[in-house]
Structures are given as C-alpha cells and as structure tokens.
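S.K.: Provided below for reference: sequence and predicted model.
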Amino acid sequence: MDSKIHAFLILAHNNPAHVARLVKSLVSPNHYFFVHIDKKSKEDFSNLESIPNCTLIKKRISCNWGGFSLVKATLNLLKEADAFKHFAYFHLLSGADYFCSTNEKFDDFFNNTTKSYLDIADGTPFEWRLKIYTFNDIINRRGKWKNILWHTDDIQKKLLPYITIRKPLKEKFYYGSQWFSLSQEAVHYLLDFCKTHRSFVRRFYLTFVPDESFFHMILMNSPLASQIMPHNLRFIDWTRKVPKEPLPRTLKIEDYDDIIQSKCFFCRKISVTQSAELLDKLDELRKG
C-alpha cells in the first residue's frame, strides 16, 4: 500500500536554520511542506527553497500573539496546500517544534487511521474569551502597552455577570492547543464553513487567543465531531520544574525519555541553544 500524502504547515518567524532542520527531519517523497513566515520577520528563510517539496507561501500575515492574525495565517496555509495537491492529512506546526519519531512510524500510523487529531480540553474556565473584546492585533500584548490590555480584560470580565458585552454564539464553546493533524475531510469542511459562515469568522476578530478555539468550535459543532480524537499527538509540557519557569516548558535533554515514551510525533517548545543535545539525540534516533 502506498503511503498517504501529507502537508506540513509551518508558522515561523525566526530561527531559519532550525526551521530547515525541522523540515529536513521529515523529508520523504510523500511529505510536502508549506511555510508561512511572519510578515514582520527580517530573517532570511531562503535556505528552505532548496529542500524538496518545500514551499514558502507568498500570502503572508503580520502575526501577533493572541490575535486573529494567527488564524488567518493558518487558513492561508490550509488554502494554499489544498490548492496544491490532494493531501490526506494536514499537520500544523510552529518553528519551535521538532519531529520526535521516524517517518516509518509516522506514515504507518496515518496509513491506518482516518481520524483527525486536535487537542480538546475543558474550556469552561476560558469561555470569557468569547464574551469580551480584545485588541491583540492592534496593540502588541507583549509590548509596552501590555498592562493596559490585561487591565481592559479584567474590567470586562468583572462586568460579565451584570451585562452582555458581546452577543453570544449559538455554537458550544470548545478550546485546546492550536496545533493539529487534520484529515482532508476535516480541512475541506473547515474551508467550506469559513466561506459560507462569514459572520462566525468575523466574530473571532477581536477574541482573545482565537487560534485555541476557532478551529475547535467549527469541527466539534459539526457532523465530523465523532471523527475528532481529543489529542494532537504533540508532546508539550505545561508543568513547571522550577519557580516562574515560562510555559510551556522549553524541552531539554533530560526530557528525552518522556518524549519517546509519550509516542507523540512532535514536541515543543524547542530552543536552538537549550535544546541542542535533545535535538541531536532525536536525530540519532532517526538514523538508528
């Protein structure tokens, strides 16, 4: 049986050498790569152009953390990949991810499934995100005005028990990590839904971190919900090992055994410097 054809969609903004290493770790005749470079980035990603089946998409978005711009960039990747070829699966990655398996295991797994893989967590504590206005694509939430934005959120949240700030959506709220491995059927449903439900799409423009609910709500409120497995096959560690450690944790060599035992296909977050030994050991795994 021929292996299914896969599209790997990568959201990147820095570290072109690492992004090239990520792509090269996955190179196979049935693997194609589509890379979105943040429009703000000044770094040179031309090194990717020499890698087989790798495309730098031309329709670039200036991406801001927590903004709808990340959803738009992801949709652009999905549209360009879908127009390029009939892919069986679409895998969304970041430039801070790495492949932690082998192509043989990866292809074997997806040759024997038709499900989609999307992280679905308990979204109850985060429903406020759809009920207030946020402005992350207008003001950089990680810049000098970040405190004003957080205070604006807090004031709106305190008002929610008393007033309706935004008109509620009829769809049930779902939430989870933005990274996914979706079947062709799921991707076609997403793209068609976005074409025919423009008001739903617009509703997320001023929503807090919409990339963690937009795709989830469309698919989990659809006829395809039973085809969604609530795990995205990514190893991501949200448990601090030292006080005030940024989350998700930056993975290091001491995380290797946990990564392998998880049987996930990708891991994040990766740092070129702090994760250097880990990356080398994962490469040795593939060579072995």
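M.R.: Yep, that arrived.
S.K.: use CA for all of it now, contacts and neighbours both
M.R.: Noted.
S.K.: mind listing the helices for the stretch 151-288 of the chain?
M.R.: Taking DSSP state H, counting those that start in this stretch, the helices of the stretch 151-288 of the chain run over residues 184-196, 198-203, 214-220, 256-262, 276-287.
S.K.: for the first one, buried residues please.
M.R.: Residues 184, 185, 186, 187, 189, 190, 193, 194 are the ones in helix 184-196 that count as buried (16 or more other Cα atoms under 10 Å).
S.K.: of the helices of the stretch 151-288 of the chain, flag the one that's most buried.
M.R.: Greatest average neighbour count among those goes to helix 214-220 (a mean of 21), per mean count of other Cα atoms under 10 Å.
S.K.: next up, a structure to set beside the first:
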Amino acid sequence: MSARFAVLVLAHHQPRVLGALLESLDHPSIDVYVHVDAKSDLAPFLAAAPERDGLTYLRERRTVSWGGLSIVEATLDLIAAARDSGHRHVRFTLLSGSDLLIAPLDDVLAAWSTDTEFLRVDHRLTGPGALRGHVVARRHFADRSGPGWARLSGRLPRRVDDTIPLVQGSMWWSLTSTAIEEVTGFLAAHPRWLRFHRQTLAADEVVFTSILAASPLADRIAQHVDRERDLPSYLARPVHGMHHIDWSDRTAINPRTFTLDDEGDLRRSPAMFARKVDESAWPLIEAFRAGRAVTP
C-alpha cells in the first residue's frame, strides 16, 4: 500500500483561493481536511471546492481568533479528524487557506516521504538566550473579545510554566506521524500545560514548536535557531518549514501578500508553498496552476 499524507487546512475567507489550493493538491495519496472559522459561512467554501473522496470539511467548527489558543485547538481538531478517518497517514502538513503551491507536486510528495520535521524555531522564550519573554510571561487574551480584554492583554505578569523550555517559531509545519504522536501524547499527559497557553500570545507559534524542540525528535527539525551563528541572517530568510513567507517588515502583524511581481522569486525558492496570496493575486495563482512562467 502506498503512503498517504494528511493535509490540514485552516481557512476563514477567500473560498476561491482555497479552491485553487485544494485543486492543486488533488492526488490519490493526499487526504485533505479543512476547518473553516465558525465566523464564516461554510456554503461558499463548499461551492468553491465541493467535498469529494480525499477532501473533508469539519462540520464542528470553532471561532478562531488571531494569536489565540483557538488556532491550536482547531489544528488539533483537524489532526483528530485525520486520525479518525481510518487512513494511516505518514505525515501531517498544516496549511492556510491563503497558501499557494509553488513546487511540483511530485517534489512535495518526495519531501513528505522523508523523516525531516519541516518546522522552524526562531526564538527561545525561556532559559539561556531567551528573547521575547513577554509572549509567555504576561497574560494575553486573544480569544476574549471586547475593549476591556484588549486593554488588559499583555499587561499582567504571570509565572511561566516550566514543564519544558519554551520556544517560538512559524506555526506552519509539516510533521511525520511520529512527531504528531509526540505532540498529542505530551498534551494528553500535560493538560495543565496546554491550559497555561490559553493566555500565551500566538500560542500557535509556541505549542508545537516547544514540544518538538524538547523531544527526542529535535535533531530532525529542519530549521532551529540553536544551530545558527548569524541570527539576523537566519531570521531574515523567507523559508519557514515548507513555506516561503515574506516577513521583511518586522513590525507587520501579517506577512506580505504576494503578487505576480513575485513569481520569479517564488519559482526560485526551495520552499513548497507560498504564504500568502489573495484574489488580487489571481494572475500569480494562475501562473502556478498553468505550470509555466508568466513573467521573465
């Protein structure tokens, strides 16, 4: 039996862009599971990319907030759906509904068949060399709505859970089934640790990275700040796991949205996916769907 791969997609808008991504991943070895934010109407997504063999939408959906633990919880729901499907997946890959496949699918399948954990660790949040400690040392209320919670967020100190050292990196990863077992096993054994991260800023960038960086699989992590001598150069690299992401504006809340002008850079990138695109970049999406360059 050939290997099967689970793709987990978090989406909240732009059904047409999601539809193009899912079309590019239509392959007998790939099973896709999609969580659409409960704040969004599911019908336009089903219209843009109807369910089929290998494509499942979660019907029990969460309201997801930027920077909140709700993103982690929705991701864990996707993992559970894939594991409950009856298929034995050798790899799980987390994508956004605003992603674009920029590599040949055969190359992606080959990379997925390795034992590399495509994960990027950027900062230590606790212990020697720690940076950005406020992410975990203060209480943040991203999953709470209202001006009062917004004013309190980031102002109240707290004692940091020291069960394992905490690190931060990109939330977009591609992990072997062994790594997924490591994560889910740790969370089952340490429920209070996950509850602690209810008030962590951008918990999605901390939970998976911290567990795996502290695990026996740490040497398999593709990108880790501890192996880098030139920190500014490392942080400036646009490859995050399997994603090409432009964080050149270090003050921005979101990465830059790619346009057709970026086609050349994306085709030269060693990454497999680009984040992010929107409908204004439809010529770029079409260029990669066609499989041939549009711009010089």
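M.R.: That came through, no problem. This structure is a prediction, so every number in the text was calculated from the model and none was measured.
S.K.: what's the TM-score here?
M.R.: Overall, the chain-to-chain superposition scores 0.86 on the TM-score scale (TM-score structural alignment, normalised by the length of the first structure); 270 aligned residues with a Cα RMSD of 2.3 Å.
S.K.: of all the helices of the stretch 151-288 of the first structure, which one is nearest residue 11 of the first structure?
M.R.: Ranking these by their distance to residue 11 of the first structure (criterion: Cα to Cα) puts helix 214-220 first, at 15.9 Å.
S.K.: which helices and strands does the closest one pack with?
M.R.: Contacts defined by 3 or more Cα pairs under 8 Å, 6 or more residues apart in numbering; DSSP states H and E place helix 214-220 of the first structure against helix 184-196.
S.K.: figure out how far the helix it packs on is from the centre of its chain.
M.R.: The chain centre lies 17 Å from the centre of helix 184-196 of the first structure; the measure is Cα atoms, centre = their mean, to the nearest Å.
S.K.: from the contact counts, what lies against that helix?
M.R.: Helix 184-196 of the first structure sits against helix 69-84, strand 89-94, helix 214-220, with contacts defined as 3+ Cα pairs under 8 Å, 6+ apart.
S.K.: mean deviation of that helix from the second structure?
M.R.: Following superposition, helix 184-196 of the first structure is found to deviate from the second structure by 1.0 Å on average (mean Cα distance after the TM-score superposition for the first structure).
S.K.: ok, and what's touching that helix?
M.R.: By Cα atoms under 8 Å, 6 or more residues apart in numbering, the list of residues contacting helix 184-196 of the first structure from outside reads 75, 78-79, 86-90, 116, 200-201, 215, 218-219, 224.
S.K.: follow-up on the earlier one: how about the buried residues of helix 184-196 of the first structure in JSON lines, adding distance to residue 110 of the first structure?
M.R.: Shown next, in JSON lines, are the buried residues of helix 184-196 of the first structure (distance: Cα to Cα, whole Å):
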{"residue": "184", "distance to residue 110 of the first structure": "12"}
{"residue": "185", "distance to residue 110 of the first structure": "14"}
{"residue": "186", "distance to residue 110 of the first structure": "15"}
{"residue": "187", "distance to residue 110 of the first structure": "16"}
{"residue": "189", "distance to residue 110 of the first structure": "20"}
{"residue": "190", "distance to residue 110 of the first structure": "20"}
{"residue": "193", "distance to residue 110 of the first structure": "25"}
{"residue": "194", "distance to residue 110 of the first structure": "26"}
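S.K.: ok, for residue 12 of the first structure, nearest residue in space, not its chain neighbours?
M.R.: residue 95 (4.6 Å; Cα to Cα, 6 or more residues apart in numbering).
S.K.: what is the aligned counterpart of the one you found in the second structure?
M.R.: Per TM-score structural alignment, the equivalent position to residue 95 of the first structure in the second structure is residue 97.
S.K.: and for residue 284 of the first structure?
M.R.: Residue 284 of the first structure maps onto residue 290 in the second structure, by TM-score structural alignment.
S.K.: hang on, the earlier thing: which one of the helices and strands packed on helix 184-196 of the first structure lies nearest to residue 271 of the first structure?
M.R.: Closest among those, using Cα to Cα: strand 89-94, at 12.2 Å.
S.K.: could you point out which element follows that closest one?
M.R.: strand 98-99 (DSSP states H and E).
S.K.: show me what that following strand is packed against.
M.R.: helix 16-26, strand 266-268.
S.K.: returning to what we had before: make TSV from the helices of the stretch 151-288 of the first structure and add distance to residue 120 of the first structure to it.
M.R.: Below are those laid out as TSV (distance: least, Cα to Cα, whole Å):
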stretch	distance to residue 120 of the first structure
helix 184-196	15
helix 198-203	20
helix 214-220	7
helix 256-262	17
helix 276-287	27
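S.K.: between those, which one is nearest to residue 44 of the first structure?
M.R.: Closest of the helices of the stretch 151-288 of the first structure to residue 44 of the first structure is helix 276-287, at 21.4 Å (criterion: Cα to Cα).
S.K.: deepest-packed of the helices and strands packed on strand 98-99 of the first structure, please.
M.R.: strand 266-268 (a mean of 21).
S.K.: with the second structure superposed, average distance for that one?
M.R.: Averaged out, strand 266-268 of the first structure is 0.5 Å away (mean Cα distance after the TM-score superposition for the first structure).
S.K.: so which bit of the second structure is that strand matched to?
M.R.: Going by TM-score structural alignment, strand 266-268 of the first structure sits over residues 273-275 in the second structure.
S.K.: hang on, residue 41 of the first structure packs against residue 16?
M.R.: No: taking contacts as Cα atoms under 8 Å, residue 41 of the first structure lies outside contact range of residue 16: 10.6 Å.
S.K.: count of residues packed around residue 65 of the second structure?
M.R.: 17 (other Cα atoms under 10 Å).
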